[in-house]
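In: Provided below for reference: sequence and predicted model.
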Amino acid sequence: MSRTVRDILRSKGGQIFSIDADATVFEALEVLARENVGALMVMKDDRLVGMLSERDYARKVILKGLSSPKTPVREIMTEAVCYARPEHTVEECMALITEKRCRHLPVFDGDQLVGLISIGDLVKASIAEKEFIINQLENYIKAG
C-alpha cells in the first residue's frame, strides 16, 4: 500500500507558516529564518494567493537589485502554485514536483489549506516505505 499525503501530514503535523501578501520581503525572511523553513504560504483575506520560497527571494530580489525592506511579498511571490490532496500518493506528488520543478506542495482538503509538504518529506516517506518492503522481504526469505 502506497503512503499518502495524509500519512505524511499525520506524522509531521499540519503546521502552516504564512505571511500576508502586503508584508515586506524582509518580514518574510524573518519568518523563514525563525521557523527554519524554506517556503511560506502567501495569504490575502484568509485565502491562499501564492507561495514565497527562498528561490523566489534569490531570483527576484537579489538578482534584480530590489530592496527587501521595501518590496512587498506580492511582487515576488509565485502565484501559480501546484498543490496536493490528502489522498495523493507519495509517487504522484514526486511526479508532480519533478514535472513542475517545485519543492513545496500546499495540501488542500476541499477548499481548506490543511498542510504543506516538501520534497524532503516525500523523499523521507519514500525511503521509509522502501525500507519497510525490504524488511518484509527479508523476513519472508528467512522464514522460508
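Out: Sure thing, it's come through.
In: going forward, measure contacts and count neighbours with C-alpha atoms only.
Out: Will do.
In: quick check, central residue of the chain?
Out: When Cα atoms, centre = their mean is applied to the chain, the residue found nearest the centroid is residue 104 (2.6 Å).
In: now the helices for the protein?
Out: For the chain, applying DSSP state H gives helices covering 5-12, 25-35, 54-57, 90-100, 119-143.
In: adding distance to residue 64, write those out as a markdown table.
Out: Below are those laid out as a markdown table (distance: least, Cα to Cα, whole Å):
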| stretch | distance to residue 64 |
| --- | --- |
| helix 5-12 | 36 |
| helix 25-35 | 14 |
| helix 54-57 | 10 |
| helix 90-100 | 24 |
| helix 119-143 | 27 |
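In: this is the comparison structure:
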Amino acid sequence: MQIRALVGSGRKVIVIGPEAPLSEAMDLLLTHEIGALPVVEDDDRPVGILSERDVVRALHKHGAPTPTLSVRRAMRTPPPTCELDTTVLEATSRMTRERARHLIVCGEGRLVAVLSVGDLVKHRLEQMETEASVLRDYVAAQRARM
C-alpha cells in the first residue's frame, strides 16, 4: 500500500516559516496539539521540520525563547520526507532508521501532508482487524461444512 492511501486530502497541514520566532512555533504545537511542524518556504517547499524534541533541544542549548531565536536555529534539516507513492513499509523503515516520528509527504517537491508514527500504527491495527475478521469468517465457514 502506498502513503497516498493514508493521507487524506481533507486534513489541513499547519506549517511555519524558517524565520518565525521559536515561541510562535511552540504556540502552534500547543494550540493544535501536534507533535511537529513542517518548516516551509513561501512556495510550500519543505526546508525542515520542527518537533517537540527539537524545541526541547533548542531551549536546553539557547535558554528561554527570545524574539531572536528563530525556527531555523532549532529545526531538523534536511527534513525526513517521502513521496505519495512511497510504500507504507518504506515509510516505516525510514522513520525507524532516522529515528523520526514524522515524515513530510511531498508531491512534486511540495508539501502535501505530514505522516506520523501514530498514523502508521493506526493503519496496521486496521489491517490486523481485517485479517482477523477474514480468518474468523473462514473458520466459521469450515465448521459449517462439517
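Out: Thanks, I have the structure now. Just so you know, these numbers come straight off a predicted model, no measurement behind them.
In: residue 35 of structure 1: neighbour count?
Out: Residues lying near residue 35 of structure 1 (other Cα atoms under 10 Å) number 12.
In: what's the closest non-adjacent residue to it?
Out: Spatial nearest neighbour of residue 35 of structure 1, excluding adjacent residues (Cα to Cα, 6 or more residues apart in numbering): residue 17 at 8.0 Å.
In: for the aligned partner of that neighbour in structure 2, give its distance to residue 123 of structure 2.
Out: Superposed on structure 2 with TM-score structural alignment, residue 17 of structure 1 falls opposite residue 14. Counting by Cα to Cα, to the nearest Å, the separation of residue 14 of structure 2 from residue 123 of structure 2 is 22 Å.
In: equivalent analysis for residue 140 of structure 2, please.
Out: Shown here: residue 140 of structure 2 relative to residue 123 of structure 2, a distance of 26 Å by Cα to Cα.
In: same deal with residue 49 of structure 2?
Out: 23 Å.
In: those two: which is more packed in?
Out: A direct count of neighbours by other Cα under 10 Å for residue 49 of structure 2 and residue 123 places residue 49 higher, at 27 against 13.
In: hang on, isn't the more buried one packed against residue 39?
Out: Yes - here residue 49 of structure 2 reaches residue 39: they are 5.2 Å apart, a contact under Cα atoms under 8 Å.
In: which neighbours do these two share?
Out: residue 75 (Cα atoms under 8 Å, 6 or more residues apart in numbering).
In: for residue 78 of structure 1, find the nearest of the helices of structure 1.
Out: Comparison of the helices of structure 1 against residue 78 of structure 1 by Cα to Cα identifies helix 54-57 as nearest, at 7.3 Å.
In: find me the equivalent region of that closest one in structure 2.
Out: Per TM-score structural alignment, the counterpart of helix 54-57 of structure 1 in structure 2 is residues 52-55.
In: for the matching stretch, list every residue counted as buried.
Out: For stretch 52-55 of structure 2, the neighbour count (16 or more other Cα atoms under 10 Å) marks 52, 54, 55 as buried.
In: same question, stretch 23-31 of structure 1
Out: Using 16+ other Cα under 10 Å as the test for burial, stretch 23-31 of structure 1 gives 23, 24, 25, 26, 27, 28, 29, 31.
In: let's have those residues in CSV, adding distance to residue 120 of structure 1.
Out: Below are the buried residues of stretch 23-31 of structure 1 laid out as CSV (distance: Cα to Cα, whole Å):
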residue, distance to residue 120 of structure 1
23, 27
24, 27
25, 24
26, 25
27, 25
28, 21
29, 20
31, 20
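In: stretch 77-96 of structure 2: end-to-end distance?
Out: Stretch 77-96 of structure 2: ends 17 Å apart by Cα to Cα.
In: where does it end up in structure 1?
Out: So stretch 77-96 of structure 2 sits over residues 79-98 in structure 1, by TM-score structural alignment.
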